[in-house]
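Asks: Got a predicted model here, sequence first, then my questions.
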Amino acid sequence: MKRTAAFATTACLLCLAAATAATAPAAADYSGNPLAGDNGFGVIVQDDAVLGSTETEGSVAIGGNLTYGPGYNVALHTPGTFTAPGDDHPTALLVGGRIDHAASAPQGVLQVLNDGYVKVGDPTGSSVLDEDSNGAQVNTHIVAEGAGYDSTPRVQQTVHQPVESVTDTTGLPDLDALFADFRDRSDAIDTCATNVVLRDAEGVPLPDQTGFPAGTSAHITLTEGETNVLRLTGEQLNNLSEITFDNQPDATTPFVVDVDTTGTDGTFVWHIPTLAGVSGDQAPYMLWNFPDATDITIADGDSLEGTIYAPRAHLTDLDPSNIEGSVVVRELTAGPLDADGTVVNAGEIHEFPFATDIDCEGTEPSPSPSPTGATQSPTPTPTPTGATESPTPTPTDATESPTPTPTGATESPTPTPTGTASGPHPSHSHPGPPGHGGGHHHRPPHGGWLADTGTSSTLYAVAGAFALATAGIFLLGRRRRPKH
């Protein structure tokens, strides 16, 4: 019976080890449109938004409260494609919280154009007016509670929308659930294998181990027919004064930039480079992915072509240049308001939604290049010309290293960084704002772009379980040996 129990124990331990091996997290391939489920909104904000200046050409969805400036336009070109159940027009402006008239510019008028409807989740502090003093139907205005039809500040529409429709939230998108998906997708895209090389005007690759100086001009040649991925630290991105595209992104050749801001604790002040060779026609096929950023400020620079995908970040726009693409952020300040209601010119948000699929092969997280001034890994001593480099000899009787996990194993959406040959790097957890889906485990900053040669801990778990079970069988067998 004891021997039977020992074999059962062995089987259980081996099953447990096998299950552990089958579920061990690894890097994930990604395929799909990262904005899937956006319901056609060009600007999507999970929490609060300040629309200070100047306009968006498409529709806007805000999960929290709205504050607005002296003259902001929504839906300049299109009211969007989402129509709530029972409504006659698309929802051009969705406010999940309330409209904060008191914090808005005293002279503020936010116009919702193209006969778009407005949805307000919490009407506290607002009066919705759709009739004039004679009881005749007029275009709907949303004013401070108790204020008159043409009072300021106000949100005004170019269509009559019934009062009950404005406050009816039936069938509206769940932005919290959508942003949980956005964060997962952003993390998965962050593991996409890098396949874009920055080069100078002569075609020589720029240094990626020690970085490149401020004011650098770079050229990019995209590989046609596949997703092209470039990975940069925030500092490296700001050191580029100009990026020239020698050929252009399109629906089959999208361009993705994964921006690592861990070196500045998720804070990034962005000086947008000149983007030569691309325009609004290519913007639907360009994505700027900020998986770990929590605070982004666009300080100055050229117009940005492509979608800003920063589902954990508060984006503050201080730049009068335009954004040509969708905006996906946790919180948005498009032109901060001063106490007297004056506003910083934040430019326009043009309607160029991301319109293709990203299809990339995931890789095990590899160390990111260090920001300038960080400690770099020692430069290896070069091998003499003509000499054959040999591996470091293994000491006599040393334990042989386990075979590395084969490349191409199925990978999970949130990869666990695997250690290098010198030992595993610690995982840097970025918890993100409270209540927004937890942290993003990001590759730690490290000098150089080094290959990951670490051994999976699963192999050790299996070997340990097997050894433990075998020892148990052996001891039980010795206890039952008859005496002579």
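Replies: Structure received.

Asks: make it CA atoms for all contacts and neighbour counts henceforth
Replies: Fine.

Asks: how about the helix or strand harbouring residue 8: buried residues?
Replies: Assigned by DSSP states H and E, residue 8 falls within helix 2-23. For helix 2-23, a neighbour-count test (16 or more other Cα atoms under 10 Å) marks 6, 7, 9, 10, 13, 14, 17, 18, 20, 21 as buried.

Asks: for residue 187, what are its contacts?
Replies: Residues near residue 187 by Cα atoms under 8 Å, 6 or more residues apart in numbering: 291, 413, 414, 440.

Asks: now residue 183, what's its secondary structure?
Replies: For residue 183, the assignment made with DSSP: H, G, I helix; E, B strand; the rest coil gives helix.

Asks: Spatially nearest residue to it, not counting backbone neighbours?
Replies: Among residues not flanking residue 183 along the chain, residue 311 sits closest, at 5.7 Å (Cα to Cα, 6 or more residues apart in numbering).

Asks: about what we covered before: format the buried residues of helix 2-23 as TSV; extra columns: distance to residue 231.
Replies: Converted to TSV, the buried residues of helix 2-23 look like this (distance: Cα to Cα, whole Å):
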residue	distance to residue 231
6	52
7	51
9	48
10	46
13	42
14	40
17	36
18	35
20	32
21	30
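
Asks: ok, so of the residues you listed, who is nearest residue 63?
Replies: For the buried residues of helix 2-23, the closest approach to residue 63 (Cα to Cα) belongs to residue 20, at 39.2 Å.

Asks: Relative to residue 357, how far out is the closest residue to residue 216 other than its chain neighbours?
Replies: Using Cα to Cα, 6+ apart and skipping the chain neighbours, the partner closest in space to residue 216 is residue 240 (4.8 Å). Computed as Cα to Cα, to the nearest Å, the residue 240 to residue 357 distance reads 27 Å.

Asks: alright, now check it against this:
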Amino acid sequence: MSTTRRRTRTAAIAAAALAGALVVPAGLAGSVPAAQAVVPDTFNPFVAAGGYSIYVREDAFLGGSETEGAVAVGGSLSVRGDGGNYGVIHFAAGTADYTIPTVDGDPTRVLAGQYDSGSAGRLQISNAGTSDPALLGTLKLTQDDPLYGYFERGGFTRYRLAAAPDADAPPLIDIEALPWTDAATAEAATLTALPTVADYVEADMTWTYDEAAQCLADVADPTNGLAAFPTILENTGGRLVLTGVATDRPNVVEYQDIGAQQVQFDPDVALGPQNPLIVRVPAGTTVVNAPFGAEGDTKHYIFYDLSAVTGDVTIQPAVAGGRIDGSIYAPNVDLTAGGSPLDGQVLSQNLDITLGSGETHAYLFRGEVPCIAQEGSTTFDIVKTVTGSGASLVPSDATFLVDYVRDGTDAGELALPVGESVVIANLPDGTEITLVEVVPPDVPGVGWGTPVWSIDGVVQTPAPDGSVTFTVQSGTTISVGLENVANLVPPAPTPGPTPAPGPAELAESGADGGVGLFAALAAFVVGAGALGLTLRRRSARR
């Protein structure tokens, strides 16, 4: 399986990801989990949300009334323009039983790539409903937008357009937990140390989204015995009664089987960490009418599993104007959602909280889901080293490219930083890998020796084209080394002046002057003809 996360390193990493899940060097970890292919025996897929009640991997529009919780948006965030400020608070009508994440050591209510300069809304981060210092969250941004500035407003910090027609003109963000001192201090407190939102949110995610999807598909497969599959005891159209709800393992129901306004259990079974309810939404679904509407803690243990779904999907209450209970896991979905309220956690690719809908409340998913070990896959890593008398001349950020072929198919290039490891994970058992180095980068004063390949510490004899080939085996990790020897090249000697010809040489030259001139002209004509022929041939090949 693969994840699409990060002819510099980026292009090579993207190409390699097509052929196997890629673990990038520690210095590039970014939005790619640092330890791929490590899914625990049981896991909570919402760990990928990093403790945020709303995590959107790309862009989000919040059009409801307010959010109780914490919001992370990987790209651009905007909020509604009508109805006053859009508040991000701790508690009013939902639940106060949650904590908020920290970013660079600071409690954080809103983390985003940027605040949309075209937004018509005013975002107010007030933290209402708590006085706990650990819950007084601030704003964090990964991108420094030159259109915005930091200003004082009522003793706290306001983030707004520097060229706004007046101090209250949207778009703006009021950061009430950030006391005003000066603009430089406010900026330093707001901009993040790491470059992407995912660097923070997905830091504890030790699996890829594809791996999580496979785990969830395995749970939903009755032949694996990992879950219970409740059956319908009663269906009145408006009310559905399920029986056979397990207390010791997850319960899975197919979305298409529960077309109702409300779902109940018989006997009445309390859902919990060991026996959450998973509503499995099939690929191709575009509209989900969420049927659960009961009050209480059950909403902590229900989630809509859209891991098999891509594209545009709308999730709405089964009853117009009703509530949505349960979390929404839709990492590859452009999601439109809105309930009055929406009680649960949301993870999606893009998000539009329906304009005019109600509040979103931080009922974070607390269940655990089993995962079958994904056997029949393996890993190899490759480390680049540079040795030799000219090694000190090679820049520390130099990148070496390696062509990567998988089972005879070109899988792109791997970009290898010096001294760091690049890992390709989750390859099928028996995959044949061929690697060959592209010409090393030009470094003044360095001549490159023949590359030295090793596999698991054993020096290899490359093929005539310089490539090495090996086969990966299930349950193993193959360590590949690529050493380049940098040899110092002495500077070329500076040629001295050409001696002037003596009288005798001039006389001899002059005696044959006519013949010499004729020969020179003939040579020039022939050479020009050959040059023209060469250029025409090259042009014809283009």
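Replies: The structure has been received and is ready for your questions. Keep in mind the model is a prediction, meaning the values are calculated, not measured.

Asks: What does the TM-score come to for these two?
Replies: The TM-score (TM-score structural alignment, normalised by the length of the first structure) is 0.56; 303 aligned residues with a Cα RMSD of 3.2 Å.

Asks: coming back round to it: for the contacts of residue 187 of the first structure, which single residue is the most surrounded?
Replies: Neighbour count (other Cα atoms under 10 Å) singles out residue 291 as the most crowded of the contacts of residue 187 of the first structure, with 30 neighbours.

Asks: doesn't residue 260 make contact with that one?
Replies: Yes - Residue 291 of the first structure is in contact with residue 260 according to Cα atoms under 8 Å; the separation is 7.5 Å.

Asks: before we move on, the earlier item: specify which member of the contacts of residue 187 of the first structure is nearest to residue 167 of the first structure.
Replies: residue 291 (34.0 Å).

Asks: OK, contacts around that closest one?
Replies: Neighbour list for residue 291 of the first structure: 183, 186, 187, 190, 258, 259, 260, 310, 311, 312, 440 [criterion: Cα under 8 Å, 6+ apart].

Asks: at 6 Å instead, please
Replies: Contacts for residue 291 of the first structure (Cα atoms under 6 Å, 6 or more residues apart in numbering) come out as 186, 187.

Asks: And it? What does it align with in the second structure?
Replies: Superposed on the second structure with TM-score structural alignment, residue 291 of the first structure falls opposite residue 307.

Asks: what about its match, distance to residue 54 of the second structure?
Replies: Distance from residue 307 of the second structure to residue 54 of the second structure, counting by Cα to Cα: 16 Å.

Asks: Next up, the contacts around the alignment partner in the second structure of residue 271 of the first structure.
Replies: Under the alignment (TM-score structural alignment), residue 271 of the first structure pairs with residue 289 in the second structure. Residues counted as contacts of residue 289 of the second structure (Cα under 6 Å, 6+ apart) are 316, 317, 318.

Asks: Tell me how many other residues crowd the first one.
Replies: Other residues lying near residue 316 of the second structure total 24 when counted by other Cα under 10 Å.

Asks: And for the last one?
Replies: When neighbours are defined as other Cα under 10 Å, residue 318 of the second structure has 21 of them.

Asks: For residue 296 of the second structure, see how far away it is.
Replies: 18 Å.

Asks: just the first one next, same as before
Replies: Separation of residue 316 of the second structure from residue 296 of the second structure (Cα to Cα) stands at 20 Å.

Asks: again, but for residue 519 of the second structure
Replies: In this view, residue 519 of the second structure and residue 296 of the second structure are 103 Å apart by Cα to Cα.

Asks: So the two - more neighbours on which side?
Replies: Legend: neighbour count by other Cα under 10 Å for residue 519 of the second structure and residue 296, higher for residue 519 (12 against 8).

Asks: Surely that one is in a strand?
Replies: No - assessed with three-state DSSP, residue 519 of the second structure is helix; it does not lie in a strand.

Asks: what's near enough to touch residue 143 of the first structure?
Replies: 126, 127, 154.

Asks: Apologies, that question was intended for residue 331 of the second structure.
Replies: If you count contacts by Cα under 6 Å, 6+ apart, then residue 331 of the second structure has 347, 348, 349 around it.

Asks: Now which residue in the first structure aligns to it?
Replies: Using TM-score structural alignment, the partner of residue 331 of the second structure in the first structure is residue 311.

Asks: do the same with residue 264 of the second structure
Replies: In the first structure, residue 264 of the second structure lands on residue 244 (TM-score structural alignment).

Asks: Surely its match touches residue 276?
Replies: Yes - applying Cα atoms under 6 Å as the test, residue 244 of the first structure and residue 276 come out as touching, 4.5 Å apart.

Asks: Find the nearest non-adjacent residue to residue 437 of the second structure, please.
Replies: Here the residue nearest residue 437 of the second structure, using Cα to Cα, 6+ apart, is residue 402, at 4.3 Å.

Asks: what number of residues lie near that neighbour?
Replies: Neighbourhood size, residue 402 of the second structure [other Cα under 10 Å]: 21.

Asks: In three-state terms, label it for me.
Replies: Of the three states, residue 402 of the second structure takes strand under three-state DSSP.

Asks: What distance do you get for it to residue 363 of the second structure?
Replies: Residue 402 of the second structure sits 47 Å away from residue 363 of the second structure, going by Cα to Cα.

Asks: now the helices for the stretch 1-150 of the second structure?
Replies: 9-17 (DSSP state H, counting those that start in this stretch).

Asks: mind listing the strands for it?
Replies: Remark: strands assigned in the stretch 1-150 of the second structure by DSSP state E, counting those that start in this stretch are 21-23, 42-43, 54-56, 60-62, 66-68, 71-79, 86-89, 102-103, 106-115, 122-125, 138-141, 148-153.

Asks: closest to residue 273 of the second structure out of those?
Replies: For those, the distance to residue 273 of the second structure is smallest for strand 42-43, at 10.7 Å, taking Cα to Cα.
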